[in-house]
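> from the sequence below, what's the structure:
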Amino acid sequence: MRVMVFVKNNDVSDKDFVPTPEVLESMKAMGMFNDELRAAGILIDCDGLKPSAHGKRVAFDGESRTVIDGPFPHSRELVAGFWLWEVKDMEEAVAWVKRCPNPMPQASEIEIRPIYEMDDLR
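From the prediction side, this is the model:
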């Protein structure tokens, strides 16, 4: 099964990148974790996202489209980065996330969501 693994945003991650020694050490640990995922054949893709100030939203209302410039409120509801994994089941995904280094310099959350497959839609 494929899952999307979201690193949830926080007040720190929704600011522009500042390469402090602590951040660089955290990135190194995350890079080693990504290497483990690749070696296990689980990692399909991954990346970090720029802060919401660099983003845009498009709101749909019937035929109308409205562009909303970032930054967006409720930063804890936003996504700071993602992985796309191929795992046996949700339990395997949870086990891998538990091994992950903390992606933030303070408390953080990672969300795991299964991706619809064609068989799910029949």
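> going forward, measure contacts and count neighbours with C-alpha atoms only.
Will do.
> so what's the residue count around W96?
W96 has 15 neighbours, counted by other C-alpha atoms under 10 Å.
> go on, the one 10 residues further on?
When counting by other C-alpha under 10 Å, one arrives at 8 neighbours for Q106.
> so which bits of the lengthiest helix in the chain are buried?
Secondary structure of the chain per DSSP state H: the longest helix is helix 21-39. Residues 26-27, 29-30, 33-34, 37 are the ones in helix 21-39 that count as buried (16 or more other C-alpha atoms under 10 Å).
> this one as well, want them side by side:
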Amino acid sequence: MKVLVMIKGDGADEDKIAPTDEMFREMNVYNEQLVNAGIMLVGEGLQPSKAGAKVVRDTSGEVSVVDGPFAEAKEIIAGYWIWQVSSLDEAVEWAKRCPSTQGMRSVLEIRPFFEMEDFAKVVSPEVLEREQAIVDRLKAQQG
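This is a model prediction of the structure:
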């Protein structure tokens, strides 16, 4: 099963804690364990929300753009991993081992990816084939 693990932090702390050499060393050890176990497919940190934007479509279809920082955000996504695990329980066990920053509250949210077969009962075979062709083309482009 493939899962997205989002590293969430308190939006109010976003600019208060800068990355340190010690933080990187601890995370490097953890990431190396994930890679050695064959679990980690991708993992990256994200810049603060002040470097980003939100595209919002309201119920009437109106589109607006909100530039960061997102002061109203209670939680921000600070980074993520994509893991290949045997079960949600395995992902939880790995997440429990993740180092944390002293004095900063963080949450790891784990969400499984949909698989094509999850849609087989609600989507026609033709649409699934077209979607699979897009996925295959994307994989080919990425090498």
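> circling back: which among the buried residues of helix 21-39 of structure 1 gets closest to C100 of structure 1?
The closest of the buried residues of helix 21-39 of structure 1 to C100 of structure 1 turns out to be F33 (C-alpha to C-alpha; 6.5 Å).
> just tell me the aligned range of stretch 35-47 of structure 1 in structure 2.
Aligned by TM-score structural alignment, stretch 35-47 of structure 1 corresponds to residues 32-44 of structure 2.
> what's in contact with the matching stretch?
Contact with stretch 32-44 of structure 2 is made by 31, 79-85, as judged by C-alpha atoms under 8 Å, 6 or more residues apart in numbering.
> a markdown table please, covering those and showing secondary structure.
Output for the contacts of stretch 32-44 of structure 2, formatted as a markdown table (DSSP: H, G, I helix; E, B strand; the rest coil):
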| residue | secondary structure |
| --- | --- |
| N31 | helix |
| G79 | strand |
| Y80 | strand |
| W81 | strand |
| I82 | strand |
| W83 | strand |
| Q84 | strand |
| V85 | coil |
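> most widely separated two among these?
Taking C-alpha to C-alpha, no two of the contacts of stretch 32-44 of structure 2 sit farther apart than G79 and V85, at 18.8 Å.
> and the buried residues of helix 21-39 of structure 1 as JSON lines, adding distance to R76 of structure 1?
Formatted as JSON lines, the buried residues of helix 21-39 of structure 1 follow (distance: C-alpha to C-alpha, whole Å):
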{"residue": "S26", "distance to R76 of structure 1": "20"}
{"residue": "M27", "distance to R76 of structure 1": "20"}
{"residue": "A29", "distance to R76 of structure 1": "23"}
{"residue": "M30", "distance to R76 of structure 1": "21"}
{"residue": "F33", "distance to R76 of structure 1": "24"}
{"residue": "N34", "distance to R76 of structure 1": "24"}
{"residue": "L37", "distance to R76 of structure 1": "26"}
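> what's the most distant pair in those?
S26 and L37 (16.6 Å).
> now the residue of structure 2 positioned farthest from its centre: which helix or strand?
No residue in structure 2 sits farther from the centre than E126, which is 29.8 Å out by C-alpha atoms, centre = their mean. Using DSSP states H and E, E126 of structure 2 sits within helix 125-142.
> what sits up against that helix?
So helix 125-142 of structure 2 is contacted by 116, 119-120 (C-alpha under 8 Å, 6+ apart).
> one more time with 10 Å, if that's ok
Identification of contacts with helix 125-142 of structure 2 by C-alpha atoms under 10 Å, 6 or more residues apart in numbering yields 116-117, 119-120, 143.
> what segments of structure 1 are strands?
2-8, 43-48, 56-61, 64-69, 79-86, 110-114 (DSSP state E).
> and F17 of structure 1, which of the ones you listed is closest to it?
Nearest of the strands of structure 1 (C-alpha to C-alpha): strand 43-48, 10.6 Å.
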